[in-house]
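> Got a sequence here, can you build the structure:
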Amino acid sequence: MSDNGTVDKIKGTVKETAGDVTDDKKLKAKGILDKTVGKVKEAAEDVKDTAEGVAKDIKEKFNK
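Prediction:
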């Protein structure tokens, strides 16, 4: 999991909640965007980790 993604998701949740409480639609939208960016960062990190694992497995099989 990406720490930056987690930070973005938390920051987004705070902004979205603040936007709801203050009835600030722009702030709420920014919060939703930040949460989405955080989710994308986490997904990209997961894909990277999986690809690295597959590459490592392939290298190990060829080195036998």
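> can we go C-alpha only for contacts and neighbour counts from here?
OK.
> for the chain, which helix is longest?
Scanning the chain for the helix with the most residues, using DSSP state H, yields helix 25-62.
> Would you mark the buried spots in that one?
By neighbour count on 16 or more other C-alpha atoms under 10 Å, the buried set for helix 25-62 is 27-39, 41-42, 45.
> One more, so I can put them side by side:
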Amino acid sequence: MGSTSDKISGKANEIAGKTKRAVGRATDDPDMQAKGDVQEAKGKGQVAAGKVKDKLKGAVDRL
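Sure, this is the predicted structure:
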């Protein structure tokens, strides 16, 4: 995946994770809350990976 698609997918996963966590809290479903936390963390990782790819590309382009 490219850096932009990583960041977009990451943000989508963050939003979906936050939504799942909120639904889990509202319905008193700890399993759903946990799934939301995991998905949000996955999204944050994807966004971070996209940013790293951007920085690496920038460093390579300067060579």
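> list the contacts for the residue positioned nearest the centre of the second structure?
In the second structure, the centroid-proximal residue (C-alpha atoms, centre = their mean) is residue 43; its distance is 1.0 Å. By C-alpha atoms under 8 Å, 6 or more residues apart in numbering, the contact set of residue 43 of the second structure is 9-14.
> That one -> the first structure?
Following TM-score structural alignment, the counterpart assigned to residue 43 of the second structure within the first structure is residue 38.
> Buried residues of stretch 11-29 of the first structure, list them for me.
Applying a neighbour-count criterion of 16+ other C-alpha under 10 Å, one finds 11-19, 27-29 buried in stretch 11-29 of the first structure.
> Now do the aligned residue in the second structure for residue 47 of the first structure against residue 10 of the second structure, distance only.
In the second structure, residue 47 of the first structure lines up with residue 52, judged by TM-score structural alignment. According to C-alpha to C-alpha, to the nearest Å, residue 52 of the second structure and residue 10 of the second structure sit 13 Å apart.
> Good, we can wrap up now.
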